[in-house]
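>>> sequence plus predicted model, see below.
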Amino acid sequence: MLPGIRQTYFIVFLGCTGLILAALYMQHAMGMHPCPLCITQRIFVIVVGLLALLAALHNPAAFGRKIYGGLSIIGALIGAGVAGRHVWIQNLPEDQVPACGPGLEYMFETFPLMDALRLLFQGDGNCADVVWQFLGLSIPGWTLVAFVGLAVISLWQALRKA
């Protein structure tokens, strides 16, 4: 039997929470410092997770499910685009990897907000490092898989009957 609509939203929230906890574990316990694209992906995992939590608490009717589902799909697809770009950068030949850019704090302190955000989404040479793999996929590769899964679940939630 499939979980109910409210339960599915809560499961998505828990999945997103697990992804963020795994990222924080890798950062603080394993010493893997996130690059700008990693941070951007975390932001979109949080966005989708918070939308799922709000939907679970709200328990919307059909129209509300379409709204929550649509917003979640948008968040997941943007996150998938960022993760896909990250995977692409990681697979570039060494001579084509973008130069390393300034740190995140420096970007937001020095540049206008829109320029800092553009640099954040663009990624840099730090994003090309593959520091961990599982079953042949890097962290951004697994994050891309997660975002695709989140988009599919969000579409299913938006279209399913109660």
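Happy to help now that I have it. What you see is a predicted model, and the numbers here were worked out from it, not measured in a lab.
>>> switch to C-alpha atoms for all contacts and neighbour counts from now on
OK.
>>> helices or strands next to the helix or strand where I73 lies in the packing?
Counting by DSSP states H and E, the element that carries I73 is helix 62-90. In terms of contacts (3 or more CA pairs under 8 Å, 6 or more residues apart in numbering; DSSP states H and E), helix 62-90 is packed against helix 36-58, helix 139-159.
>>> put this next to the previous one:
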Amino acid sequence: MTSRKTLILLAAGGSAALLLGALYFQVFENLPPCKLCIWQRWPHGAALIIAAAALATRGPALPLAGAVSALTTGAVGLYHTGVEREWWDGPSTCTSSQSITDMSPARAADLIMNMAIQRCDEVLWSFLGLSMASWNALASLAFALLWVAAARRSR
């Protein structure tokens, strides 16, 4: 039987891997994220914080919060998949962003004028016919199951 700690580490490790993968594609493959891509990242970050707290405590509450986090990013991924496949409309403003607070006004203006804008309904990368959003939705469902199993081991 897999321990609670192992299940939490697997779920959190999966979230970390997806975040690192997204950053890899953004930085090294020059694939700018759209608004929905960014929205999918936040719950993975929350899952990492939840995992750290869950490893230091007992009880099912934090693993269940991890499951909610995984289901949230999965739901956004599913929504994003629907936007990409034109099953429904997405947000009217889908652009990437970068902080300009530490830049000179000239550099900030140059960045804004030359910023890559990514639409939420365009697929920049796919594998086996599924986009990154689709893979995120599927992986996040698996992570949610790991979190629920960890919660069950907490009792």
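Thanks, I have the structure now. These figures come from a predicted structure and were not determined experimentally.
>>> TM-score of the superposed pair?
The TM-score (TM-score structural alignment, normalised by the length of structure 2) is 0.77; 136 aligned residues with a CA RMSD of 2.4 Å.
>>> if we can go back for a sec, next helix or strand past the helix holding I73 of structure 1?
Where DSSP H and E defines the elements, the next helix or strand beyond helix 62-90 of structure 1 is helix 104-110.
>>> buried sites along that next one?
Of the residues in helix 104-110 of structure 1, 107-108 count as buried by neighbour count, 16 or more other CA atoms under 10 Å.
>>> got it, and stretch 125-134 of structure 2?
Buried-residue list, stretch 125-134 of structure 2, by 16+ other CA under 10 Å: 131-134.
>>> structure 1: matching residues for that stretch?
With TM-score structural alignment applied, stretch 125-134 of structure 2 matches the range 132-141 in structure 1.
>>> and stretch 144-154 of structure 2, how far from the chain's centre?
Averaging C-alpha positions (CA atoms, centre = their mean, to the nearest Å) puts stretch 144-154 of structure 2 20 Å from its chain's average.
>>> what does it rub up against?
3-5, 7-8, 10-11, 58-64, 66-71 (CA atoms under 8 Å, 6 or more residues apart in numbering).
>>> what's near enough to touch the residue sitting furthest away from the middle of structure 2?
Distance from the C-alpha centroid of structure 2, by CA atoms, centre = their mean, peaks at A106 (32.5 Å). A106 of structure 2 makes no contacts at all, as judged by CA under 8 Å, 6+ apart.
>>> circling back: which among the contacts of stretch 144-154 of structure 2 end up buried?
Buried among the contacts of stretch 144-154 of structure 2 (16+ other CA under 10 Å): 4, 7-8, 10-11, 60, 62-64, 66-71.
>>> hmm, back to that, can you redo the helices and strands packed on helix 62-90 of structure 1 as CSV with distance to Y25 of structure 1?
Putting the helices and strands packed on helix 62-90 of structure 1 into CSV (distance: least, CA to CA, whole Å) gives the following:
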stretch, distance to Y25 of structure 1
helix 36-58, 13
helix 139-159, 13
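>>> which of those helices sits closest to Q96 of structure 1?
Proximity to Q96 of structure 1 (CA to CA) singles out helix 36-58 among the helices and strands packed on helix 62-90 of structure 1, at 17.4 Å.
>>> elements contacting the closest one?
helix 5-28, helix 62-90, helix 113-122, helix 139-159.
>>> and the contacts of it?
5-10, 12-17, 19-20, 65, 68, 71-72, 75-76, 78-79, 82-83, 86, 104, 120-124, 127, 140, 143, 147, 150.
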